[in-house]
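Participant: structure for this input, please:
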Amino acid sequence: MDLLKKLSLKVGLILLLGLTITSTNWAQERGNEEPRTSPNATVSQTIGTTDITFTYGRPAVNNREIFGELVPYGDVWRTGANESTALVVSKDVTIEGNKLKAGTYSLYTIPGKDKWTIIINTKLSWGTQYNKSKDLFRFTVEPQKADYRERMMFYFEEVTNKKATVVLHWDETKVPFTIKV
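Facilitator: Have a look, this model is predicted:
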């Protein structure tokens, strides 16, 4: 793919995400200029020629007990703060063996002590307006003990031209899963 086509694709994805946010009233109406308690973040990674982007709210620990308390075990969690976490993929991918077409999706989780369920859903929404009927698929992964992280974040590890490990990391827990192109 030449540089102009690749640039056009990236601009198109940005516009698509913007239109999706606008058309679903996904963006928070704030009414003031104060910073968010849980600021938004975006992380993006190219795997081979496929762009993967997560946009999410970054809550802080703030001396709270996170998993099992603030975020109860066994309940669907929006996986961040404010709006649902958005996942944008520029081309078809496979996530932990599940095929996902290029597009914009939401990511929810069900945390557990020994396993987490990751949910890929088609509805972007504010807060906990989760709709199970919009699930595309679910898969389970094992959480890992990790160094302390005050603010939740997503990042990519072990990136190759064919796959990468996505890591959700907050408090002393990280939850990895693999995306293949």
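Participant: only C-alpha atoms for contact and neighbour calcs from this point on.
Facilitator: OK.
Participant: and the strands in this protein?
Facilitator: All strands of the chain, identified by DSSP state E, fall at 40-47, 50-57, 85-89, 93-95, 98-100, 103-110, 116-121, 135-141, 144-157, 163-180.
Participant: which one, of those strands, ends up nearest to residue 33?
Facilitator: Closest to residue 33 of these, according to C-alpha to C-alpha: strand 40-47, at 14.2 Å.
Participant: what lies in contact with that closest one?
Facilitator: 51-58, 154-156, 159-164, 181 (C-alpha atoms under 8 Å, 6 or more residues apart in numbering).
Participant: any idea how far residue 9 is from residue 51?
Facilitator: 9 Å (C-alpha to C-alpha, to the nearest Å).
Participant: one more, for comparison:
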Amino acid sequence: MVTTTNLQAQEFPGLDKSPMDIALYPGREPGKVVRVIYSRPQLKGRALADLAPAGKVWRTGANENTEITFYQDVNFGGKDISAGTYSLFTIPGERTWTVILNKNLNQWGAYTYDEAADVARIEVPAASDANSLEPFSIAFKEAEDGVHMVMGWDKTRVAVPITM
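Facilitator: All right, here's what the predicted structure looks like:
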């Protein structure tokens, strides 16, 4: 007896307009300290101030909120943080940004953001760079005192110190 299967063509979606990415420290080697999973919106001719308005809680990326996992206890911008996974939100400003770790996970954007679930809020200076970044980006840069989580979009740069 012969069995045949009739496979119908499957429709697959195209690439996401804000693709997901991962930033790791210290990279793809053993002994990870921190991992950030986020989506990377593009400027596409729009103003940063329209996409991440000053004074308003922003999901720090696109789509689902950004998640940051610490694999060990760290000091994040002057606050002691226990190992675990947190949502990462920001409140952009002209001179400083508020960076927020929140214990509520699996949220879409910042629509259900609950300040009562904040684990830490820190203020960091906002700087300007001569080079414009089309996609929102997160990277880690080694520093004397540990590492800085650097967030950049357009000409804005924000760095959060992390020590182990």
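Participant: report the TM-score for the pair.
Facilitator: Remark: TM-score between the superposed chains equals 0.85 [TM-score structural alignment, normalised by the length of structure 2]; 149 aligned residues with a C-alpha RMSD of 1.9 Å.
Participant: dump the strands of structure 1 into a markdown table; add distance to residue 13 of structure 1 and mean neighbour count as well.
Facilitator: Formatted as a markdown table, the strands of structure 1 follow (distance: least, C-alpha to C-alpha, whole Å; neighbours: other C-alpha atoms under 10 Å):
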| stretch | distance to residue 13 of structure 1 | mean neighbour count |
| --- | --- | --- |
| strand 40-47 | 12 | 16 |
| strand 50-57 | 9 | 22 |
| strand 85-89 | 8 | 23 |
| strand 93-95 | 15 | 19 |
| strand 98-100 | 16 | 15 |
| strand 103-110 | 8 | 21 |
| strand 116-121 | 18 | 21 |
| strand 135-141 | 20 | 15 |
| strand 144-157 | 19 | 16 |
| strand 163-180 | 18 | 20 |
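Participant: so which of those strands comes closest to residue 78 of structure 1?
Facilitator: Here strand 103-110 is closest among the strands of structure 1 (C-alpha to C-alpha), at 4.9 Å.
Participant: where in structure 2 does the closest one align, residue-wise?
Facilitator: Strand 103-110 of structure 1 lines up with residues 84-91 of structure 2 when matched by TM-score structural alignment.
Participant: show me the contacts for the residue nearest to residue 59 of structure 1 when sequence neighbours are not counted.
Facilitator: Leaving aside its sequence neighbours, residue 59 of structure 1 sits nearest to residue 38 (C-alpha to C-alpha, 6 or more residues apart in numbering; 4.5 Å). Going by C-alpha under 8 Å, 6+ apart, residue 38 of structure 1 touches 57, 58, 59, 60, 81, 82.
Participant: in structure 2, which of the residues you listed still touch?
Facilitator: Of those, the ones still in contact in structure 2 (both residues aligned by TM-score structural alignment, their matches' C-alpha atoms under 8 Å) are 57, 58, 59, 60, 81, 82.
Participant: what's the match for the fourth one in structure 2?
Facilitator: Pointing back at residue 60 of structure 1 there. Counting by TM-score structural alignment, residue 60 of structure 1 lines up with residue 42 in structure 2.
Participant: any idea how far its match lies from residue 58 of structure 2?
Facilitator: Applying C-alpha to C-alpha to residue 42 of structure 2 and residue 58 of structure 2 gives a distance of 15 Å.
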